[in-house]
Structure formats: structure tokens, C-alpha cells
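In: Let me see the structure of the following:
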Amino acid sequence: MGTTAATASQRRGRGGRERILAAAARLFATQGINATGMEQVAEEAPVSKRTLYAHFRTKNDLVIAHLQGLVLSGATLESVLTREDIPPRERILKLFGRPAADTAPVRGCPFIDAAAEFPDPESAVHSYAREQKLRMVQLIAALVTELGCREPVALAEQLATLADGAASRAMVLGEADYGRHARAAAEVLLEQALPGTT
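Out: Prediction:
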């Protein structure tokens, strides 16, 4: 089957939604969300524009589905916090580890990136990003509560701020293991806040 025939077959075949999301993920990661047009996503998928808009009526719908897919896949900074095979303290410290996938360029937090590209706090994308960042604090607070912290929300906010800051600096500096600096500060915070660790 020639390349043209294979492409035509893909366009008509099943799995259009998955191909659209995969194409959007690649394009958003390499050139940003706002710089990526819907026609470019359709071409990259490849699907017809009709198929694209049948699955995602607006670009906002596509962006939110992309972010939801990252959450479900465990490909976000916060995903380590729900891993029950790792002790609570180590889950928190893994927020500051090197990303599992060595990609170039180094990417920051996709929720912070999305909120920056959709600065209106009332927009659907910004709202979804905010929900995920609030969820991150809730997950950390639950873990430090389990560890015996008396002021879990304050500590969780401090640790989340460190993790988000480290992810952002890693992206700006192109330094995947930048989180090691924040991890040292996180260890001090945990030692001071948790009973029996000082």
C-alpha cells in the first residue's frame, strides 16, 4: 500500500479521536497551544476537518481533553502523589525528581503552561488548570496529614509552590534535573513540620 493510500485509509479508519489527541499533544509540546491551529492538528492526525470538529467542537474542548488525557495517563507532575506503592514521604519528594521521560526541550507543568496561554481566569482551560493545581495541594495535604503534620494545608501549599517553581525553572533553563534544588528545601520543610523527624 502506497503512502497516499495508507494516509487515505487512516483518514477513513477508526481511532480518529486518539490520533487527534496524539497529534495535538505533539504540537502543543513543541510549539505551544496558541501557536497550533485546528487545521494543523487535522493535518498532523491525519483526519478531515469534519472529523476533527465532530470530536472537538472548539479548540478549548481539544485543549481540555488533552489535559484530561495527561491526568489519566499519569504523565503529570502530580501523578506520583497517588501511587500507593510508594511511601507518603517519598511520594512528596518524587515531585522534585527528574522526569521519567527525557524529552527535549524540557517541558514544565502542562497546567501552568495552559493557564499562561489562556490568561482569562474565567476561561474553561484556565479553570481546568486551576482545578488541577488545587487538587495537587489537596493530595499533598492528605499525605502530610498521614505523616502527622498539624498544619497540612500550609505545608502542602509550600511544597506545591516549590514543585511548580522547580518545574517552571527546569523548563526555562532546559535543565531536567533542576528539581534537586527544590528537593533540598522540601526535605527541610518536612523535617521541621513532621513529628519525630528533627
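In: contacts, neighbours, all on C-alpha from now
Out: OK.
In: hmm, who's touching stretch 107-121?
Out: Stretch 107-121 is contacted by residues 29, 33-34, 67, 76-77, 125-127, 129-130, 132-133, 164, 167-171 when judged by C-alpha atoms under 8 Å, 6 or more residues apart in numbering.
In: make it 6 Å
Out: H126, A129, A167, S168, M171 (C-alpha atoms under 6 Å, 6 or more residues apart in numbering).
In: Output the residues you listed as CSV; include the columns secondary structure, distance to E157 and neighbour count.
Out: Shown next, in CSV, are these (DSSP: H, G, I helix; E, B strand; the rest coil; distance: C-alpha to C-alpha, whole Å; neighbours: other C-alpha atoms under 10 Å):
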residue, secondary structure, distance to E157, neighbour count
H126, helix, 19, 22
A129, helix, 16, 24
A167, helix, 15, 29
S168, helix, 16, 21
M171, helix, 21, 18
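In: Name the nearest of those relative to P105.
Out: Nearest to P105, judged by C-alpha to C-alpha, of these is M171 at 7.6 Å.
In: What distance do you get for the closest one to G165?
Out: 10 Å (C-alpha to C-alpha, to the nearest Å).
In: and what of P110?
Out: In this view, P110 and G165 are 13 Å apart by C-alpha to C-alpha.
In: who has more neighbours, those two?
Out: P110 (20 against 17; other C-alpha atoms under 10 Å).
In: what about the more buried one, distance to H181?
Out: For P110 relative to H181 (C-alpha to C-alpha), the value is 21 Å.
In: in stretch 156-172, what counts as buried?
Out: Buried residues in stretch 156-172, defined by neighbour count with 16 or more other C-alpha atoms under 10 Å: 156-160, 162-171.
In: Could you also give me the structure for this second sequence? I'd like to compare it with the first:
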Amino acid sequence: MSAKAETPRTKATPPVRGRGRGGRERILAAAARLFATQGINATGMEQVAEAAPVSKRTLYAHFRTKNDLVIAHLQHLASSGATLESALTREDVPPLERLLGMFDPTAPDAPAPVRGCPFIDAAAEFPDPASAVHSYARDQKLRMAHLVTALVTELGCAEPEALAEQLVTLADGAASRAMVLDEADYGRHARKAAETLLAHALPSTP
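Out: Model (predicted):
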């Protein structure tokens, strides 16, 4: 009899919010949406919890501070293939096409408005160079330059570091203008400039 009496109660009490399975992923997805639409600093932790949806206790169990959440958000983007850097690590694409891939829309099917580089955006919202978020964004931009340097070195460039800085400056500038102008394929202009730089800097093939 006692088992029958407990059955309805067991079925009626699944947690609606809690740390349960997928909570971290829901938090990151909600944060990504809110950060993209209204900015990082304008988004409160309570808003993220409500949008996830999870309890505030669950939110803070996964991310003790807002900075922890922002850095986890940026780390997720870095590993998702939705950033400029993702084009540089595609081993199924020749080095030259990887370089030029920086100027292609990173998410051509994404709904408007167009977003710029999330690392530049984050650094702008956390302008103190010593802050954890700014430092992480800087590390990602340095990694981008390192990847480009390796590729132009592989292609035989005599001054790879200088060329790499020119190319990443073009890519970051194009991404920023694409966001300001809300023009997803704005990178086509920078791609032409990159092709000219590469043609002059790389050895000609016989």
C-alpha cells in the first residue's frame, strides 16, 4: 500500500529548475543570446538564469562570478567553429585557402544583425588590459596571429610575422565593419586586399 501511495508523488515532483542535466549548456546558450543582443555588461546574471531557465543557485553553482560566465562563453565560442580563427585550423583546406577563409562570413545562415569578432567586442566591454576577460580576448587574438604566421611560413613567406600582422589586421577590421554596417559579406573587400598582399609576399610558383 505504501508503495502505491508514493507513486503519484514521485511522478509529480520532477525539478523544473535545478543543476540537472544540461544546465550548464542552457546557461551558456542563454548567455550567448543575451550577450549578442544587448551586450555583456548590460546583461545581468538574473536575466541569464531566467532565460536558461535555471535557478540562481544553479547558475552560481556553475559560474561563481559574471567573469567566469563571460570567459566560459568565449571559450565555448572559440571551440565552436564560429569565429574568424576557426578557418585557420581546418586541416581539410590548403593553407592559402585557410588564410583567405578569414574573410568569409563565419555564419552565413545566421539571422541578422551581423555580429563582429566576439573577442574584440569582449575586450571593448572590459577595457582594463589586466582584467581576466580582456586578457583572454588578447590571448585569442595573439593565437590568431600565431596561426596565420605558421601558415604563411608554410607557404614560403620571407617575413611571416609582418605579413601575419597585416592579414589579421585586415580580418579584424573587416569583421568590425561588417558588424557596424550590418553587412555579412563585407569581408569580400578585405579578401581582395589580402590576395594582393599574399601575391606580393609569397614566392611565385614555377
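In: Any idea what the TM-score comes out to?
Out: Aligned and superposed, the two chains score 0.94 in TM-score terms (TM-score structural alignment, normalised by the length of the first structure); 194 aligned residues with a C-alpha RMSD of 1.8 Å.
In: if I pick the aligned residue in the second structure for G97 of the first structure, what's in contact with it?
Out: Mapped onto the second structure by TM-score structural alignment, G97 of the first structure lines up with D104. Applying C-alpha under 6 Å, 6+ apart to D104 of the second structure gives the contacts G187.
In: 7 Å instead, please
Out: Applying C-alpha atoms under 7 Å, 6 or more residues apart in numbering to D104 of the second structure gives the contacts D185, G187.
In: sec struct for the residue most central in space within the second structure, please.
Out: Most central in the second structure under C-alpha atoms, centre = their mean is L77, positioned 3.3 Å from the mean C-alpha point. Following DSSP: H, G, I helix; E, B strand; the rest coil, the label given to L77 of the second structure is helix.
In: Give me the aligned partner of it over in the first structure.
Out: The equivalent of L77 of the second structure in the first structure is L70 (alignment by TM-score structural alignment).
In: so its match makes contact with L77?
Out: No. L70 of the first structure sits out of contact with L77 when judged by C-alpha atoms under 7 Å, with a separation of 10.0 Å.
In: ranges for the helices of the second structure?
Out: Using DSSP state H, the helices of the second structure run over 2-11, 23-38, 45-51, 56-62, 66-80, 95-100, 118-125, 132-154, 160-181, 187-201.
In: Run the angle between the longest one and helix 187-201 for me.
Out: I take that to be helix 132-154 of the second structure. Angle, helix 132-154 of the second structure to helix 187-201, by axes from the mean of the first three to the mean of the last three C-alpha atoms, to 10 degrees: 50 degrees.
In: can you name the residues of the first structure that helix 132-154 of the second structure overlays?
Out: By TM-score structural alignment, helix 132-154 of the second structure lines up with residues 124-146 in the first structure.
In: with the second structure superposed, average distance for the matching stretch?
Out: Mean deviation of stretch 124-146 of the first structure relative to the second structure after superposition (mean C-alpha distance after the TM-score superposition for the first structure): 0.2 Å.
In: who touches that stretch?
Out: When contacts are defined by C-alpha under 7 Å, 6+ apart, stretch 124-146 of the first structure is touched by residues 60, 64, 78, 81, 88, 92, 111-112, 114-115, 118-121, 152-153, 156-157, 160.
In: Between the two ends of stretch 57-71 of the second structure, how far is it?
Out: End-to-end distance of stretch 57-71 of the second structure (C-alpha to C-alpha): 19 Å.
In: Now do the buried residues in it.
Out: T58, L59, Y60, F63, L69, V70, I71.
In: Aligned counterpart of the first one in the first structure, please.
Out: The criterion is TM-score structural alignment: under it, T58 of the second structure has T51 as its aligned partner in the first structure.
In: Distance of its match relative to N34 of the first structure?
Out: The span separating T51 of the first structure from N34 of the first structure equals 21 Å under the rule C-alpha to C-alpha.
In: right, and the helices of the second structure - which one's nearest P111 of the second structure?
Out: helix 23-38 (11.6 Å).
In: Quick one: residues in contact with that closest one.
Out: Residues outside helix 23-38 of the second structure that contact it (C-alpha under 7 Å, 6+ apart) are T43, V48, A49, A51, A52, V54, H62, H73.
In: Measure how buried the last one is and give me the count.
Out: The burial metric for H73 of the second structure, expressed as a neighbour count using other C-alpha under 10 Å, is 19.
In: which one is it nearest to, not counting chain neighbours?
Out: Among residues not flanking H73 of the second structure along the chain, L28 sits closest, at 6.1 Å (C-alpha to C-alpha, 6 or more residues apart in numbering).
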